[in-house]
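Q: prediction below, plus the sequence it came from.
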Amino acid sequence: MSRAAQRIAVIGAGAMGLPIARRLHEAGHDVIAVDPFEPQRERIAALGMVAASHVDELPERDVAVLMVVSAEQVDEVVASAYMRGDRAPSHVIVMSTIGPDAVRATAGALQSCGIAVIDCPVTGGIAGAEAGTLVQLVGADRAALEAVRPLLERLGRIEHVGAVGDGQSMKLVNNHLACVNATAVAETINFARALELPLDRVFEILRSGAAQSWMLESRFLRMAQPRDERATDTVTAIIAKDSTLIREAAREAGAVIPLLDETWDVYRRAVEQGWAKEDDACIADPPVAQGRLAGGPASEPSP
C-alpha cells in the first residue's frame, strides 16, 4: 500500500478512536468514522469527516481500524455484512486490547475472507492519540505491516514484536506494569494524606527521585484532585477489563502475578461500587480506597 491517500474506516470513534481518525484525516486520507452515539457523530462531522452509525453503512474501504471496547465488539464487526461482502477492506488493524487468543481468532476468521489482520494495540493514552505519539505494538507478518506502515507512522512509533497475537501479549505485559504502578500511586497518595503531608510537595519530590515513573506523572495530580474537579481520561471499566485479560493470560501461561491479583481486586471493587464510568483515578478516592481495605485480600488468586 503506497503513501497515497487511502480510504479508511475507523470503527469505534470514542476517546481514542476519534483523535486517531482526526490524525489520519488531517494527513489527507478519506476517513469515515463509525460510532453509535449521535453526540460523537456530531463531533466527527465538526472535524470535517464523514460519520456513520454502524459498520454496515460503510462504502468500500482499503483499511479498517478497529478501536472498539471489547473482544465481543470486535466479533460483531467481523461477523458484519460489511466484512463479509464485496466492500470489505483488504487490511484490518485491530487496535483494541482484546488478548492474544481473541485477535488470533479474528485473524483466522478474516483470513478466510481474504483480509489481512494487523494486531496493533497501542499505549500512550488520549494524549498520545492526539499528539501522534502512541507506541504501537504490532503483531503481523512483514508484508501486512509494510502495507499499512504509512498510516501507523502518522499515529506514533511502531514496535514490531512478532506475529499476530504477540502484539496483544506485549500490550498485556505493558498493562501489567502500568496497572500495578497506578495502584501503587493511589496507595502512596493515601499514605501521604494519612501522614498529613502536602500532596503538591509530595509530587514535586517523588517525580525528582527514584520513585519517578510515567504513571506517577500521568495519574498523581488527577488522583489528588477532588472527584468533582477531575476530568475523565481513562474510565475504570477499561482498566478492570484489561486487568482481567492479564489474569486470564497469566493463568493460561502458568505465570504467578500476586501484585496484579491485588490490583485487579482494586478495580473490580471500584466497578462493583458503581465507579465503572469514572476516571480510573477514582481508586485513590476514600470510598474506593477504604472499601478495598475493608474487603480483605484479593479473591481468586492466580496460580
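A: Nice, thanks for sending it over.

Q: switch to C-alpha atoms for all contacts and neighbour counts from now on
A: Fine.

Q: need the single longest helix in the protein, by residues.
A: If you go by DSSP state H, the chain has its longest helix at helix 166-194.

Q: following that one, which helix or strand shows up next?
A: Per DSSP states H and E, the first helix or strand lying C-terminal to helix 166-194 is helix 199-206.

Q: just the angle between that next one and helix 166-194, please?
A: Using axes from the mean of the first three to the mean of the last three C-alpha atoms, to 10 degrees, the direction of helix 199-206 lies 130 degrees away from that of helix 166-194.

Q: elements contacting helix 199-206?
A: With contacts taken as 3 or more C-alpha pairs under 8 Å, 6 or more residues apart in numbering; DSSP states H and E, helix 199-206 sits against helix 166-194, helix 214-224.

Q: what residues of it count as buried?
A: Of all the residues in helix 199-206, those buried under the rule 16 or more other C-alpha atoms under 10 Å are 199, 203.

Q: roughly how far is that helix from the heart of the chain?
A: The chain centre lies 28 Å from the centre of helix 199-206; the measure is C-alpha atoms, centre = their mean, to the nearest Å.

Q: try this one side by side with the last:
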Amino acid sequence: MSRGNVAVLGTGLMGGPMAANLVASGFDVTLWNRSADKTQSLAEMGAGIVSKAARAVIDADWVVVMLSSGSVCDDILFGPEGAARAMRKNALLIVMSSIGMAEAQAMAHKARTLGLRWLDAPVSGGVPAAKAGTLSIMAGGDIEDVRAANPVLSSMGRVVHIGPTGTGALAKLINQLLVASTIAAVSEAMLMAEEGGADPAKVREAMLAGFASSRILELHGQRMIEGDFVPGGPAKYQIKDTSAALDVAAALNLELPVLRLADGLFTSLVDHGGGDLDHSALILELKRRNGRLPSGSPLHD
C-alpha cells in the first residue's frame, strides 16, 4: 500500500538518491528534472517521470524541492510556469535546497498566499548520507507542518525542528560556515605537513585520534591526500552558500572575519578554474598561491 504521493523536483547529485529512498520507503513518487537522463535509474525503480514541474505536483501530498539555488527554486515554483500554482490547496511544499534566509521567508509568503503549507528543510551530509538515508535535516516552519512532513523526511534522514520559517535555511548557512572554514583549516594543515616533510596521511591519522578530529579531516583530508576532487559538493555551490551567509551577517550587523576569509578563498578557487571540483579542492588554491601547483592541475594562474 502506498504511503502517499510525493513529487520531487530536482534529481541531481543529492536529489536523485533522496528520491530513491522515498521510492524504497513505499511512497508513490513523481519526478521532474531539467536533465531527463538523470531520472532513468529512478524510473527503473518505479518512479513516475514527467517533462514539466507543474505536472509532477498535481496529485502530490508533499512536494520536495532539491534544486541548485534559491533563484532557481523561485523560478520553478513561482515563475511564469510555476509549479506551486498547480499544487493542491494545503499540500506541503518542502524546499530542501540550500537557499538564503530571506529567500526562504519570501517564498514561504508566496506559498501561503496560494493556500500551501511550507517548510525550508535543507540538509547536510553530502552524497554519501543522501544515499544512506542519514541526512541531517534542518527544518524551519510550523511544528505542525514538521510533524506532517515527518513520514517523508524520516525516509531521507534525521529531522531537527530549528524554529520558525527561515531558520532552517539559516541553520544550513551556519553549517556551511563551519564546513567552509574547516575545509580551509584542513587544507592548510595538509599543505603544511607536505611542505614540512611529514607524511600528510600519517599526520591525518594522528589528528583523527585527538582533539582536532572532524568529519572534514576524515573525509576531505583523505580526498586532499589522494587528489580525488570528483565533486560530491562542487566548490561553485560552496561560494553560493558562504555569500548568502555573509548577507545574513550583514543584515544582523555582524562582522565574521573567518567566514569572509573562507568565502574569499573559495571564490578565488572558482575564479581560477575549480568551480566544478569538489570543495576539498581548496587545497589546490592554497598550492596555487604558494607556487606548488602539481603538473596537470585543473587550476590556472
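A: Cool, the structure landed. Fair warning: this is a prediction, and the values are worked out from it, not measured in the lab.

Q: TM-score for this pair?
A: Taking TM-score structural alignment, normalised by the length of the second structure as the basis, the two superposed chains have a TM-score of 0.90; 288 aligned residues with a C-alpha RMSD of 1.8 Å.

Q: ok, back up a step: got the angle for the longest helix of the first structure vs helix 214-224?
A: Interaxial angle of helix 166-194 of the first structure relative to helix 214-224 (the same axes, to 10 degrees): 50 degrees.

Q: for helix 166-194 of the first structure, buried residues please.
A: In terms of neighbour count (16+ other C-alpha under 10 Å), helix 166-194 of the first structure has its buried residues at 166-172, 175-176, 178-187, 189-190.

Q: likewise for stretch 258-271 of the second structure?
A: Quick answer for stretch 258-271 of the second structure (16+ other C-alpha under 10 Å): 259-260, 262-263, 265-270.

Q: now, the most widely separated pair of those?
A: The most widely separated members of these, counting by C-alpha to C-alpha, are 259 and 270 (16.5 Å).

Q: which residues of the stretch 1-150 of the first structure fall in strands?
A: 7-11, 30-34, 50-52, 63-66, 91-94, 116-119, 122-123, 134-139 (DSSP state E, counting those that start in this stretch).

Q: where's the longest helix of the first structure relative to the chain centroid, distance-wise?
A: On C-alpha atoms, centre = their mean, the centre of helix 166-194 of the first structure falls 14 Å from that of its chain.

Q: so for residue 54 of the first structure, which of the helices and strands packed on helix 199-206 of the first structure sits nearest?
A: Evaluated over those, closeness to residue 54 of the first structure peaks at helix 166-194, with 25.6 Å, by C-alpha to C-alpha.

Q: after superposition, how close is the closest one to the second structure?
A: Its aligned residues in the second structure lie a mean 1.0 Å from helix 166-194 of the first structure after superposition (mean C-alpha distance after the TM-score superposition for the first structure).

Q: skipping its backbone neighbours, what lies nearest residue 68 of the second structure in space?
A: residue 97 (6.7 Å; C-alpha to C-alpha, 6 or more residues apart in numbering).

Q: so that neighbour makes contact with residue 65?
A: Yes - assessed by C-alpha atoms under 8 Å, residue 97 of the second structure is found in contact with residue 65 at 6.5 Å.

Q: sorry, back to before: how about the contacts made by the residue nearest to residue 68 of the second structure?
A: Neighbouring residues of residue 97 of the second structure by C-alpha atoms under 8 Å, 6 or more residues apart in numbering: 65-70, 73, 121-123.
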